[in-house]
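> Got a predicted structure plus its sequence, pasted below:
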Amino acid sequence: MILGLDIGGANTKASSSDGCYTKSVYLPIWKDFRLEAVLSKIREDYPNVEKVAVVMTGEGADSFSEKRFGIRYIQQRVESIFDDVYYFSIDGTFEREITDEKKFFSANWIASVIKLMDFDKSFLFIDMGSTTTDIIPVINGRICSERTDFARLLDGTLVYIGSLRTNVSTMVEKVRILSRNRYCPIAKEQYAQMADVYNILGDINEENYTCETPDGKGKSIEDSKKRLARIVCCDHDDLTNEELINIAEEIKMVEIKMLFDTITKFLNKTDKIKKIFVAGSGEFVVREALKRINGLYDINYLSDLFGTEISSIFPAFSVGSLLDRCLRYNNLHYYGNVFK
């Protein structure tokens, strides 16, 4: 049996290549060094694993002075638990050994895109997680994106906003206070995050609030309202419920507009893309943005195609599935040369 692992900075995700086993563990790798224990528990949960396919983004955690040290840290922890390990590179190939760490920086989205090429050769892939969003155009079986995070920030295919962990003070400069009929600048502190916004508005619940809270306190709607009030230096009782909901809606609309603007930028560049695939724990946010897209596109939500659990850990599922096929063809470079 093949297990896919996607080891990120905030979450470690696992899936069997057939999708029957899935797991996601919140593990902020920059301060929590339990990766080996988490992987050991995954091995215990899925004892029949024979081979492991790995993608990673956790090397970017600022606990590592350089990303290459993060790659080695993750490699050592994986190989302390699993015997037969294959690493997926930014070239779209599997490697048994890591000789050049840079080839393995943040390759998880590439695995997802290649997996979706089973369904179509021209599409836009949108994967919104707790922290970041990938927006990847694919035309005629070629990925039309740069490969590194730095280059993707520049070309817009990596947008550093997510559905949970994004600090709301990075999203907006001011919010409207209804009782004063005026806008108030917000405090540039990490008082609240997007999980609080979506919790207040009912888009997620405590179970979906999978990351830690900014103040280390509870995840109830009332807890989220207390945190949101702080962005304008208020206590909860200083603002009405209507005002807090209005603030949350304003912040939500800013994130949706950011997504909409980036998505339409790529769709307007070509007439060859008619299909859109959407994945991730933030699929519900992308769904709101796509309501503003006209009806010319065939929009496919991976929660409908594969189920919600697979959608939220799609790179882990994808990399396991890709390794399975590569081994059947006896060619670890079967998926190479997929970029424009």
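Perfect, thanks for sending it.
> all contacts plus neighbour counts: C-alpha atoms, from now on.
Will do.
> buried stuff in the helix or strand that contains residue 72?
Assigned by DSSP states H and E, residue 72 belongs to helix 67-81. The neighbour-count check on helix 67-81 (16 or more other CA atoms under 10 Å) flags 67, 68, 70, 71, 74, 75, 77, 78, 81 as buried.
> The first one: what's its closest spatial neighbour, skipping adjacent residues?
Spelled out, that is residue 67. Spatially, and ignoring its direct neighbours in sequence, residue 67 is nearest to residue 59 (5.0 Å; CA to CA, 6 or more residues apart in numbering).
> ok, now the fourth one?
Using CA to CA, 6+ apart and skipping the chain neighbours, the partner closest in space to residue 71 is residue 59 (5.3 Å).
> looking at it, the one you found is touching residue 65, isn't it?
No: contact criterion CA atoms under 8 Å: residue 59 and residue 65 do not qualify, at 9.8 Å.
> who has more neighbours, the two?
The neighbour comparison of residue 59 against residue 65 (other CA atoms under 10 Å) goes to residue 59, with 27 against 11.
> Identify the residues contacting the more buried one.
Neighbouring residues of residue 59 by CA atoms under 8 Å, 6 or more residues apart in numbering: 8, 9, 67, 68, 69, 70, 71, 74, 105, 106.
> try 7 Å this time
Residues in contact with residue 59 (CA atoms under 7 Å, 6 or more residues apart in numbering) are 67, 70, 71.
> okay, now the one to match up with it:
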Amino acid sequence: MPVPHERWLGWDLGGAHLKVVALDARGQSEAVLQVACPLWQGLDHLDTAIERVLGSLGARATRHAVTMTGELTDLFEDRATGVRALIERMQRRFPAEEVRIYAGRAGLLAPAAAAAAPDQVASANWMASASLAARHFPEGVLVDIGSTTSDLVPFHGGQVSARGYHDHERLAAGELVYSGVVRTPVMALAGRVPFGGHWVALMAEHFATTADIYRLTGELPAHADLMPSADGRPKTSAASAGRLARMLGLDAAAAAPAAWERLAAHLAEAQLRTLAEACDCLLSRGELAADAPILGAGVGRFLARRLAARLGRAYLGFGALFEGQAPGTPDGPEVADCAPAAAVARLALEEST
């Protein structure tokens, strides 16, 4: 019988962030880390992020479970090339026998086997979270709202019941919504907005992001926004108001702060409406009971909670799967913020014991 290792690290290799969750042999979280990693600028950013994580965690007997979405960045010619490059990078840093790569339906594979199955590995991180949820809850919809995307994944009877697997299939099925609470350009949320008594068209420019919206509504977690702002200026409410104003061809001084806060609330509602419509379509399949809950995850799970209320369903937090978790650092990420990393570590731990 396999001997449990002291610790598993779950790694989620994203295009903009590296997320890591450390679990002890009992499955309790010891640490949760999120590091900026602009992968599209080069693999050296991943190397640097890995070293930052290891420097924070210290050297201990550890095995590594890896999932990813970073293969989608335009650093790579195609997704298969990206998958193999990211696996190779992890192998370069850790002995192959200590690494397992999550391959969705195929489970956790040795690096060589995973490199031979890039279609199963590519962007399968949502499947890890949903599979863990399906093991512990009778049914529900996993709603993981991150910095860039939102996953809406139904599960029941111990199984993930998503209709899509790859990104394109999931987009077509409404199970992947390319909208998050930090990096999404404001121009992607609406074509026009009410302002000053008129409907005003938004400029099709990357002047502001959803981080500016939720900074003005007061809901953006302090640790969630790790990348530079759209204009490289400070991440303050005043600077966010200025970026939103630019979307209308204005300066922030053109209106009182309350006007920009009202605009932010309108755009937040537009994003929520998009998610609610996607969830309504998913629920119209009739596969889940009327009281099936929403299981919220991601740095934007405050929106998942609001979505549950709008749909008239109970809300559960993904962190409930990790009862007894160690408290996070002040203003730092929690397990639910990094659900795929936590899930792949737990799946690996359960498989090894």
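Done, it's in. Since the structure is predicted, the reported quantities are computational estimates derived from the model, not experimental observations.
> Just give the TM-score of the two.
Once superposed, chain against chain, the TM-score is 0.90 (TM-score structural alignment, normalised by the length of the first structure); 324 aligned residues with a CA RMSD of 1.7 Å.
> circling back: and the gap between the residue nearest to residue 67 of the first structure and residue 249 of the first structure?
Residue 59 of the first structure is 34 Å from residue 249 of the first structure, where distance means CA to CA, to the nearest Å.
> Aligned counterpart of residue 286 of the second structure in the first structure, please.
Under the alignment (TM-score structural alignment), residue 286 of the second structure maps onto residue 270 of the first structure.
> Please point out which of the contacts of residue 59 of the first structure the second structure shares.
With the contact criterion set to both residues aligned by TM-score structural alignment, their matches' CA atoms under 7 Å, those that also touch in the second structure are 67, 70, 71.
> which of these lies closest to residue 132 of the first structure?
residue 67 (17.8 Å; CA to CA).
> distance of the closest one from residue 46 of the first structure?
29 Å.
> what does residue 314 of the first structure give?
Relative to residue 46 of the first structure, and taking CA to CA, residue 314 of the first structure is found at 18 Å.
> do the same with residue 73 of the first structure
Distance of residue 73 of the first structure to residue 46 of the first structure, computed by CA to CA: 23 Å.
> Which stretches in the second structure count as helices?
For the second structure, the helices defined by DSSP state H occupy 44-57, 79-93, 111-115, 118-121, 125-136, 167-173, 210-217, 237-247, 257-283, 301-311, 339-352.
> Would you format these as TSV with distance to residue 319 of the second structure included?
Supplementary listing: those in TSV, determined by distance: least, CA to CA, whole Å:
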stretch	distance to residue 319 of the second structure
helix 44-57	21
helix 79-93	27
helix 111-115	28
helix 118-121	25
helix 125-136	11
helix 167-173	25
helix 210-217	22
helix 237-247	29
helix 257-283	21
helix 301-311	11
helix 339-352	8
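> Residue 150 of the second structure is nearest to which of those helices?
helix 257-283 (8.2 Å).
> Would you mind pulling up the elements that the closest one packs against?
Judged by 3 or more CA pairs under 7 Å, 6 or more residues apart in numbering; DSSP states H and E, the packing partners of helix 257-283 of the second structure are helix 210-217, helix 301-311.
> distance from that helix to the first structure after superposition?
For helix 257-283 of the second structure, the mean deviation from the first structure after alignment is 1.3 Å (mean CA distance after the TM-score superposition for the first structure).
> could you give the angle of that helix to helix 210-217?
Using axes from the mean of the first three to the mean of the last three CA atoms, to 10 degrees, the direction of helix 257-283 of the second structure lies 120 degrees away from that of helix 210-217.
> Show me which residues of helix 257-283 of the second structure are buried.
257, 259-268, 271-272, 275-276, 278-279, 282-283.
> Residue 124 of the first structure pairs with which position in the second structure?
Checking TM-score structural alignment: residue 124 of the first structure goes with residue 141.
> quick one: residue 93 of the first structure and residue 70 of the first structure, what's the gap?
Counting by CA to CA, the gap from residue 93 of the first structure to residue 70 of the first structure is 20 Å.
> picking up where we left off before, quick one: what's aligned to the residue nearest to residue 71 of the first structure in the second structure?
Residue 59 of the first structure maps onto residue 71 in the second structure, by TM-score structural alignment.
> quick one on the thing from earlier: pick the most deeply packed of the helices and strands packed on helix 257-283 of the second structure.
Highest mean neighbour count among those (mean count of other CA atoms under 10 Å): helix 210-217, with a mean of 25.
> where's that helix relative to the chain centroid, distance-wise?
In terms of CA atoms, centre = their mean, to the nearest Å, the centre of helix 210-217 of the second structure is set 17 Å apart from its chain centre.
> With stretch 156-167 of the second structure instead?
Mean-position distance between stretch 156-167 of the second structure and its chain equals 17 Å (CA atoms, centre = their mean).
> swap in stretch 214-233 of the second structure?
Worked out by CA atoms, centre = their mean, stretch 214-233 of the second structure lies 15 Å from the chain centre.
> Same question for stretch 283-292 of the second structure.
With CA atoms, centre = their mean as the basis, stretch 283-292 of the second structure stands 24 Å off its chain's centre.
> and the end-to-end length of that stretch?
Using CA to CA, the gap from the first to the last residue of stretch 283-292 of the second structure comes to 10 Å.
> With stretch 47-61 of the first structure instead?
29 Å.
> any idea how far residue 90 of the second structure lies from residue 115 of the second structure?
According to CA to CA, residue 90 of the second structure stands 12 Å off from residue 115 of the second structure.
> now swap in residue 21 of the second structure and tell me
Residue 21 of the second structure is 23 Å from residue 115 of the second structure, by CA to CA.
> Residue 313 of the second structure too?
From residue 313 of the second structure to residue 115 of the second structure the distance is 41 Å (CA to CA).
> okay, those two: which has more neighbours?
residue 115 (22 against 16).
> Give the closest residue to that one in space, chain neighbours not counted.
residue 84 is the one closest to residue 115 of the second structure (CA to CA, 6+ apart), at 5.3 Å.
> residue in the first structure matching that neighbour?
Residue 84 of the second structure maps onto residue 72 in the first structure, by TM-score structural alignment.
> With residue 117 of the second structure instead?
So residue 117 of the second structure corresponds to residue 100, using TM-score structural alignment.
> okay, now its match: neighbour count?
By the criterion of other CA under 10 Å, residue 100 of the first structure has 11 neighbours.
> what's the answer for residue 159 of the second structure, then?
When neighbours are counted by other CA under 10 Å, residue 159 of the second structure registers 16.
> Against residue 295 of the second structure, how distant is it?
15 Å.
> Out of the helices and strands packed on helix 257-283 of the second structure, flag the one nearest residue 100 of the second structure.
Relative to residue 100 of the second structure, the nearest member of those by CA to CA is helix 301-311, separated by 28.2 Å.
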